[in-house]
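Undergrad: Quick one: sequence plus predicted model below, questions after.
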Amino acid sequence: MDSAAVDQFEAGRGRLASLAYRLLGSAADAEDAVQDTFLRWQAADRERIEVPEAWLTKVATNLCLDRLRSAQARHERTAGAWLPEPLLDGDPMLGPADTFEQRESVTLAVLTLLERLSPAERAVYVLREAFSYSHAEIAAILDITESASQQHAHRARTRVAAERRRGGGAADPASARRVVEEFLAAATSGRTDRLVALLTDDVTAVSDGAGLARRLLRYRSRERVASFVRAGFTSTPAKRRLAGGVLAMHLARVNGTPAVVAVVGGRVVGTVAFEVRDGKVASLYGIAATDRLARLDEGWQRRDPGVPVIDGW
């Protein structure tokens, strides 16, 4: 392959990776899909490709759909042990963030909701909402009619919007951070009543059980979530042994929302991402499985973490 063809692909690599991440919810799988797209590009008769960007988008999208439809992916995602892979804000794989729809499409809450859509609905939603493709363009990418694209988009928006209405309006970053700081203080001080008061009536919490549970742990109701959080943020020798040492907890932003990042010896061992609405916590996503934290940890190594909000946990 000549250098011009390589440069042409590399110019669009970031966009393809961002698209693949939104479709698959996994940075590692997204990187594999982009690499497979490059191999297809390498083998293609490029002189016959009129619009390289459209061709690459079509190939990458359909490779992602193949992964979503595979027997292994269906088993993993329906077994109840799957959460999206968290990424630090600033990671280029999060992609475009100019509009509200683009920012929201990459939150852990929406990526989790997209799991309830069919692969075709998910693809149409991402292409339309996050990348502003027309229905004519989407139809060409997915080999469907424009009418089918419109129907998929309507169903996807309706299902996502129904869930997103719960809890009220999203908080601005500064307000959300203050709520999480207060929440963390309550969780680590034993102030259960204040912890309950900081949760919405329909709060939910989801955890991968530090990567040890075979199924995701799910909690609903303020009292159950508060109990789960109090237990999770209570330091014990067993937890320190499991984490590999004494933890420091930092506040950061993960997938566009405030998060607590747990670090041992400079290495990320877990994160809890929060969705804050109307001054309260509406949902929490706890992820500590090592294979889901590799890219987040890689990004963490390149930044100045600053002073932890909790040290010596």
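TA: That came through fine.

Undergrad: all contacts plus neighbour counts: C-alpha atoms, from now on.
TA: Will do.

Undergrad: quick one: secondary structure of Thr271?
TA: Judged by DSSP: H, G, I helix; E, B strand; the rest coil, the three-state class of Thr271 is strand.

Undergrad: nope, Val261 is what I was after
TA: Reduced to three states by three-state DSSP, Val261 is strand.

Undergrad: What about it, how many residues nearby?
TA: 28 (other CA atoms under 10 Å).

Undergrad: for Arg215, same thing?
TA: Neighbour tally, Arg215, other CA under 10 Å: 15.

Undergrad: list the contacts for the closest residue to it other than its chain neighbours?
TA: With sequence-adjacent residues excluded and distances taken as CA to CA, 6 or more residues apart in numbering, Arg215 is closest to Ala81, at 4.4 Å. The contact partners of Ala81, taken as CA atoms under 8 Å, 6 or more residues apart in numbering, are 208, 213-216.

Undergrad: Pull out the buried members of these.
TA: In those, burial by neighbour count holds for 208, 216, counting by 16 or more other CA atoms under 10 Å.

Undergrad: Could you provide the contacts of Ala81 in CSV, with additional columns for secondary structure and distance to Arg116?
TA: Shown next, in CSV, are these (DSSP: H, G, I helix; E, B strand; the rest coil; distance: CA to CA, whole Å):
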residue, secondary structure, distance to Arg116
Asp208, coil, 18
Ala213, coil, 22
Arg214, coil, 20
Arg215, coil, 17
Leu216, coil, 16
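
Undergrad: did I read that right, His250 in a strand?
TA: Yes: the assignment for His250 is a strand, going by three-state DSSP.

Undergrad: Walking through this protein, point out its strands one by one.
TA: 199-207, 217-220, 248-254, 257-264, 267-277, 280-287 (DSSP state E).

Undergrad: Present the ones you listed as TSV; the columns should include distance to Leu88.
TA: TSV is the format used below for the strands of the chain (distance: least, CA to CA, whole Å):
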stretch	distance to Leu88
strand 199-207	18
strand 217-220	23
strand 248-254	4
strand 257-264	9
strand 267-277	10
strand 280-287	13
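
Undergrad: Of all the ones you listed, which one is nearest Thr61?
TA: strand 248-254 (24.4 Å; CA to CA).

Undergrad: separation between Val180 and Tyr133?
TA: As judged by CA to CA, to the nearest Å, Val180 and Tyr133 stand 36 Å apart.

Undergrad: the more surrounded of these two?
TA: Neighbour totals were compared for Val180 and Tyr133, and Val180 leads with 23 against 16 (other CA under 10 Å).

Undergrad: One more to weigh against that first structure:
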Amino acid sequence: MTENEFLAERFEAHRGHLRAVAYRMLGSLAEADDAVQEAWLKLSRSDVADVENLGGWLTTVVGRVCLDMLRSRTSRREDPLEVRIPDPIVSAPDAVDPEQEVLLADSVGLALLVVLETLGPAERLAFVLHDLFGIPFDEIAPIVGRTPAAARQLASRARRRVQGAAPTPDADIARRREIVDAFLSAARGGDFEALVSLLDPDVVARSDAGALRGGASLARGAATVAGQALTYARFAMVAEPALVNGSPGVVALAEGRPMSVMAFTIVDDKITALDILADPERLALLDLTFLDT
């Protein structure tokens, strides 16, 4: 085995972890793969003979790459408050693909990723690396160009925003599936009162249709969201059950093509958030082969 082959083998042992870090940082599967590839290129050009913790070294590299990508994205975005639904990880309603399990190891729901999209790049990095992956602030500080104390403050601010906007969903996945099914049934039947009864009074519905189809939108309140569900009941009519980031959700299909992916956040038996990706270009990139079986 050559030295480069040995290095590649060691890198592959960390690839799943690095992709999980990058996905949480970027909310994009394609960009996450790009960040991981950039880490490999950096490794292949570096002398790491004296590196005792290669996993930590690679995580730091991926963190730097992702931070640069986030800063570039922020500088290009005209409206920093626009809604952006991250790439969902969609799988069969009864099983998550083994490769996807690595990405979803911390049960990173789509609602959490949506909130992470609202954080500044440095805040997002500090929160993701420390709170989701346990990286010490001493190691995070050089990446963001701050002191460890300042890095701790970044994570603390991010944590408060996350806790306020992305509460921990109910643990009973079977019960969550029942509530999703009840929502679809009420939408199909045009039952406004039933829809309202399933929604939290402060429910938030976020939709991202892509730039070519009107962009993003946000609706608040049970009555408003229930009304929208009736307006778009055609999606419920063709909805197929799925797991969206490991939680019960649905994929709406038309002639075998996805029209939308909907994720539900359910807390105390009430739907507190709906996150809907309806961008045809991004939907076309999703692996939905499980729907053909």
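TA: Everything's here; your move. Remember, predicted model here, so these are calculated numbers, not experimental data.

Undergrad: Mind checking the TM-score on these two?
TA: After superposition, the two chains reach a TM-score (TM-score structural alignment, normalised by the length of structure 2) of 0.87; 286 aligned residues with a CA RMSD of 2.6 Å.

Undergrad: what's the burial count for the equivalent of Arg19 of structure 2 over in structure 1?
TA: Aligned against structure 1 by TM-score structural alignment, Arg19 of structure 2 finds its counterpart in Ala17. For Ala17 of structure 1, the number of neighbouring residues by other CA under 10 Å comes to 24.

Undergrad: thinking again about what came up before, list just the nearest of the contacts of Ala81 of structure 1 to Gly265 of structure 1.
TA: Asp208 (22.2 Å).

Undergrad: how about the strands of structure 1, which one is nearest Asp91 of structure 1?
TA: strand 248-254 (9.5 Å).

Undergrad: show me what contacts the residue most central in space within structure 1?
TA: In structure 1, the centroid-proximal residue (CA atoms, centre = their mean) is Leu108; its distance is 3.9 Å. Neighbouring residues of Leu108 of structure 1 by CA under 8 Å, 6+ apart: 84, 86, 255, 273, 285.

Undergrad: try it again with 10 Å
TA: 25, 83-87, 114, 254-257, 273-275, 283-285 (CA atoms under 10 Å, 6 or more residues apart in numbering).

Undergrad: Per the alignment, name the residue of structure 2 opposite it.
TA: In structure 2, Leu108 of structure 1 lands on Leu110 (TM-score structural alignment).

Undergrad: measure that match to Val48 of structure 2 for me?
TA: Counting by CA to CA, the gap from Leu110 of structure 2 to Val48 of structure 2 is 36 Å.

Undergrad: what's the answer for Ala182 of structure 2, then?
TA: Distance, Ala182 of structure 2 to Val48 of structure 2, by CA to CA: 55 Å.

Undergrad: so Pro86 of structure 1 makes contact with Val268?
TA: No: checked against CA atoms under 10 Å, the pair Pro86 of structure 1 and Val268 is beyond contact range at 11.7 Å.

Undergrad: Next, show the common contact partners of the two.
TA: With CA under 10 Å, 6+ apart as the test, Pro86 of structure 1 and Val268 both reach 293-296.

Undergrad: So which of the residues you listed wins on neighbours?
TA: Leu296 (23 neighbours).

Undergrad: Looks like that residue contacts Pro86 (just checking).
TA: Yes: when contacts are counted by CA under 10 Å, Leu296 of structure 1 is listed as touching Pro86 (6.6 Å).

Undergrad: Common neighbours of these two, please.
TA: In contact with both Leu296 of structure 1 and Pro86: 27, 254, 270-271, using CA under 10 Å, 6+ apart.

Undergrad: how about TSV for the residues you listed, with distance to Arg155 of structure 1 added?
TA: Compiled in TSV, the shared contacts of Leu296 and Pro86 of structure 1 are given as follows (distance: CA to CA, whole Å):
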residue	distance to Arg155 of structure 1
Ala27	26
Val254	28
Gly270	34
Thr271	32
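
Undergrad: can you redo those residues as a markdown table with neighbour count?
TA: Putting the shared contacts of Leu296 and Pro86 of structure 1 into a markdown table (neighbours: other CA atoms under 10 Å) gives the following:
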| residue | neighbour count |
| --- | --- |
| Ala27 | 25 |
| Val254 | 25 |
| Gly270 | 25 |
| Thr271 | 25 |
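
Undergrad: gap between Arg292 of structure 1 and Tyr21 of structure 1?
TA: Applying CA to CA to Arg292 of structure 1 and Tyr21 of structure 1 gives a distance of 13 Å.

Undergrad: residues near Trp82 of structure 1, how many?
TA: Quick note: Trp82 of structure 1 (other CA under 10 Å) scores 19 neighbours.

Undergrad: any idea what it aligns with in structure 2?
TA: In structure 2, Trp82 of structure 1 lands on Arg84 (TM-score structural alignment).

Undergrad: ok, and the closest non-adjacent residue to its match?
TA: If the residues on either side of it in the chain are set aside, Arg84 of structure 2 comes closest to Asp208, at 6.1 Å by CA to CA, 6+ apart.

Undergrad: List the contacts of that neighbour.
TA: Per CA under 10 Å, 6+ apart, neighbours of Asp208 of structure 2: 82-86, 214-218, 260, 275-279.

Undergrad: out of those, what pair is the most spread apart?
TA: Glu82 and Ser260 (19.0 Å).

Undergrad: pretty sure Arg282 of structure 2 is in contact with Gly210, am I right?
TA: Yes: between Arg282 of structure 2 and Gly210 there is a contact under CA under 10 Å: 8.3 Å.

Undergrad: Of those two, which one has the most company?
TA: Gly210 (17 against 14).

Undergrad: If we ignore the residues flanking it in sequence, what's nearest that one?
TA: That would be Asp279: by CA to CA, 6+ apart, it lies 4.5 Å from Gly210 of structure 2.

Undergrad: any idea how far Ala81 of structure 1 is from Ala33 of structure 1?
TA: Distance of Ala33 of structure 1 to Ala81 of structure 1, given as CA to CA: 22 Å.

Undergrad: And the helices in the stretch 51-200 of structure 1?
TA: Per DSSP state H, counting those that start in this stretch, the stretch 51-200 of structure 1 carries helices over the ranges 52-69, 71-78, 100-104, 108-114, 119-125, 135-142, 146-164, 173-189, 192-197.
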